[in-house]
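S.K.: mind folding the following:
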Amino acid sequence: MSATGEQKPRVLVTGGAGYIGSHAVHALLDRGYPVSVVDNLVTGFRWAVPDRARFHEVDVADQARMEAILREDEIGGIMHFAGSVVVPESVENPLKYYRNNTAASRNLLEAAVAADIPHFIFSSTAATYGLAEVVPVTEDAPQRPINPYGASKLMTETMLRDAAAAQPFNFCALRYFNVAGADPEGRTGQSTAGATHLIKVACEAALGKRSHVAVFGTDYDTPDGTGVRDYIHVSDLVEAHVLALEWLRAHASQSLFMNAGYKRGFSVLEVLDSVERVSGRPIERRLESRRAGDPGELVSDNARIVRTLGWSPRYADLDMIVRHALSWEEALEARRS
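M.R.: Have a look, this model is predicted:
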């Protein structure tokens, strides 16, 4: 129940036992939304889901079961995070990404339409832009993904656009830049073993859990030759999801495509410098060749999300992002020991 006495709709979070999804569950509960979570626990963790959320161990590709959950839980909106997210793996195993990201999303979307779900928020990606011609990248830039991960997400954006034109629901596709950090209260964080996110990898190296950090590509057309990315704190990102849901509820016939980033990029070497600075520990850097599917620079133009949602990031500081990630990594090590 909100302060105005309004009953907030129950939100279904797919992938709610995973990294970004678990943060979204906390953010929604903090704002008074009842939450249901669907996760097959292939990469997620049951302990990451708060007790206050209703949990279903189900694969989102199971259309019949998803439609039943949407009806039984009386869902009023979906935040869809479930999927596969490792760019190099998508190059090596593209069909996995078209199954887990595109085909599964299509099944979920049909279940949502059948159950008359009015609002759908999709976790898309800046990888849909491919090799951006102009940086920072606006939402109107050409979308020419250079890896199956980006292509699988772009296909889902297309399905959402087409379905919303034919059915009475609206959606927001948030194109994430590089998500990092952890919940400032220490409730959840990036917990997947063998993760490829640079800041997590660097924090593991700072704590002695990795011998080194590989720097993939030193000959990009960037100030220090290494790849430049726009790192966004996960808590700021999920706040954007909550604001997007509220916007969709107030604008029933309109949908959105929006970048989620800070309009500021940092190179791989700058990130490693930050982790060394925050942790007080040196990190061995091993220079390697570029990975397939990696653009040299990807930085957001975030004017649309700031203007449309009134989004005001609270954690737009690289050292703060690293500090929260490092604290979570230390807590995770204590949990595993």
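S.K.: could you use CA atoms for every contact and neighbour count after this?
M.R.: Fine.
S.K.: so what's T196 closest to, chain neighbours aside?
M.R.: Sequence neighbours aside, V86 is the residue nearest to T196 in space, at 7.2 Å (criterion: C-alpha to C-alpha, 6 or more residues apart in numbering).
S.K.: how far away is that neighbour from L154?
M.R.: Using C-alpha to C-alpha, to the nearest Å, V86 is found at 15 Å from L154.
S.K.: count of neighbours near the residue nearest to T196?
M.R.: Neighbourhood size, V86 [other C-alpha atoms under 10 Å]: 14.
S.K.: equivalent analysis for A64, please.
M.R.: A64: 13 neighbours (other C-alpha under 10 Å).
S.K.: and if you look at S211?
M.R.: 13.
S.K.: identify the residues contacting it.
M.R.: By C-alpha atoms under 8 Å, 6 or more residues apart in numbering, the contact set of S211 is A205, E284.
S.K.: which strand or helix spans it?
M.R.: If you go by DSSP states H and E, S211 is not part of any helix or strand.
S.K.: and it, how far from A164?
M.R.: S211 is 49 Å from A164, where distance means C-alpha to C-alpha.
S.K.: spatially nearest residue to A104 (excluding sequence neighbours)?
M.R.: Leaving aside its chain neighbours, A104 sits nearest to A61 (4.2 Å; criterion: C-alpha to C-alpha, 6+ apart).
S.K.: contact partners for the one you found?
M.R.: Contacts of A61 by C-alpha under 8 Å, 6+ apart are N100, A103, A104, S105, N107, L108.
S.K.: name the helices or strands packed onto the helix or strand hosting L12?
M.R.: Using DSSP H and E, L12 maps to strand 10-14. Here strand 10-14 touches helix 19-30, strand 35-38, strand 75-80, going by 3 or more C-alpha pairs under 8 Å, 6 or more residues apart in numbering; DSSP states H and E.
S.K.: this one next, for a side-by-side:
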Amino acid sequence: MINPNVLVTGGAGYIGSHAVLALRDAGYRVAVIDNLVTGFRFAVPDDVAFYEGDIADAGLIARIVAEQGIGAVMHFAGSVVVPESVANPLKYYDNNTVRSRALIAALVDAGVPHMIFSSTAATYGMPGTDTVTEQTPTVPINPYGWSKLMTERMLADTAFAHPLNYCALRYFNVAGADPRARTGQSTAGATHLIKVAVEAALGKRDHVAVFGTDYDTLDGTGVRDYIHVSDLAAAHVLALEALVAQPDRSLTMNCGYGRGFSVLEVLDAVDRVTNRTIVRRMEPRRAGDPGKLVSDPGLIRQTLPWQPQYADLDTIVGHALAWERKLGEIRGGG
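M.R.: Reported below is the predicted structural model:
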């Protein structure tokens, strides 16, 4: 099986930059398109072809496909902050849905046969079950979840009508950083809990806000399934191999470990790893946040030869902490 050349959209962002590394480590030739609104040029290796631009620019996509001989796309470009999606829904329907539609159309026109889509567990909304399978009803409770679910629907319909197969990977809470500290979560003002917590541990924030202490969980705080970003990136490479091996098959799969940790348990882990005590400030619930969201990873384990390497909360925190320290060096201590 010959590896296709891969275009990574949003490849200068958090998850996209890890996918670029995973693809390169697996022997793929990679190109990146990113508008650098939330991504960082330093996150893309110097020997990877980089295009600064918009995924909705059909002419640019056509040029990249031709210049780089692209045979597959991993699509990470988009907006990801749930509360922001509630406050500014049209931004999310534009960035995540309208622009994805333009990208898919450009790929169909160019004859690109494979696409991996960065989807989300937010498509399930508030499932009301301890663990979530792919058969759990998709009833999003915020525009972020809806914007991603709409793109899944577009992909399904497009795959029926055109020679394109796809894999939609529904992420649970992505955390950590490359174990070799080659890239990590770099966004200023990021809302990811572990990112926020390690910033607090290093003195970049004076506290961590805990949003909601009255959920129906063991300690009253929200419970999430945290997956290491490098394990997630590895799943993308394996998913691409599965698409290439069976071009008449498309897939939709959860990406998580199947174990949940509460906000307070995560903060305890950061305290443990850093040997410091983070100041915790209790706040009201945020709009659009379910109390518990934990994956059933059975399907991805059955479908792909995926063996997570970093399924340990303290390991995830340790890698996030190492990247946060390196990021301070990259930015001159800022």
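S.K.: on that earlier part again, now which residue in the second structure aligns to the residue nearest to A104 of the first structure?
M.R.: Residue pairing (TM-score structural alignment): A61 of the first structure is matched to A56 of the second structure.
S.K.: does that match sit in a helix, a strand or a coil?
M.R.: Judged by DSSP: H, G, I helix; E, B strand; the rest coil, the three-state class of A56 of the second structure is coil.
S.K.: sorry, back to before: and Y176 of the first structure, which of the helices and strands packed on strand 10-14 of the first structure is closest to it?
M.R.: helix 19-30 (10.9 Å; C-alpha to C-alpha).
S.K.: picking up where we left off before, could you export the helices and strands packed on strand 10-14 of the first structure as CSV, including distance to P145 of the first structure and mean neighbour count?
M.R.: Output for these, formatted as CSV (distance: least, C-alpha to C-alpha, whole Å; neighbours: other C-alpha atoms under 10 Å):
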stretch, distance to P145 of the first structure, mean neighbour count
helix 19-30, 22, 23
strand 35-38, 28, 24
strand 75-80, 21, 24
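S.K.: got the ones you listed as a markdown table, with distance to T218 of the first structure columns?
M.R.: As requested, those are exported to a markdown table (distance: least, C-alpha to C-alpha, whole Å):
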| stretch | distance to T218 of the first structure |
| --- | --- |
| helix 19-30 | 29 |
| strand 35-38 | 40 |
| strand 75-80 | 35 |
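S.K.: before we move on, the earlier item: among the contacts of A61 of the first structure, which ones are in helices?
M.R.: A104, S105, N107, L108 (DSSP state H).
S.K.: how near is whichever residue in the second structure pairs up with A206 of the first structure to L264 of the second structure?
M.R.: Matched to the second structure by TM-score structural alignment, A206 of the first structure sits across from A201. According to C-alpha to C-alpha, A201 of the second structure stands 15 Å off from L264 of the second structure.
S.K.: again, but for T123 of the second structure
M.R.: 25 Å.
S.K.: please say which of these two ends up with more neighbours.
M.R.: T123 (26 against 17).
S.K.: so the equivalent of F120 of the first structure over in the second structure: helix, strand or coil?
M.R.: Using TM-score structural alignment to pair residues, one finds that F120 of the first structure aligns to M115 in the second structure. Secondary structure, three-state DSSP: M115 of the second structure is strand.
S.K.: M115 of the second structure and H75 touch, don't they?
M.R.: Yes - using C-alpha atoms under 8 Å, M115 of the second structure is in contact with H75, at 7.2 Å.
S.K.: hmm, back to that, relative to V49 of the first structure, how far out is the residue nearest to A104 of the first structure?
M.R.: On the measure of C-alpha to C-alpha, A61 of the first structure and V49 of the first structure end up 20 Å apart.
S.K.: try E157 of the first structure
M.R.: 27 Å.
S.K.: same deal with V201 of the first structure?
M.R.: In terms of C-alpha to C-alpha, V201 of the first structure sits 23 Å off from V49 of the first structure.
S.K.: compare those two (neighbour count), which wins?
M.R.: Of the pair V201 of the first structure and V49, V49 is the one with more neighbours under other C-alpha under 10 Å, namely 24 against 19.
S.K.: which one of the helices and strands packed on strand 10-14 of the first structure lies closest to Y231 of the first structure?
M.R.: helix 19-30 (13.9 Å).
S.K.: quick one: that closest one to strand 10-14, angle?
M.R.: 170 degrees (axes from the mean of the first three to the mean of the last three C-alpha atoms, to 10 degrees).
S.K.: how about helix 19-30 of the first structure, aligned to which bit of the second structure?
M.R.: Against the second structure, helix 19-30 of the first structure falls on residues 14-25 (TM-score structural alignment).
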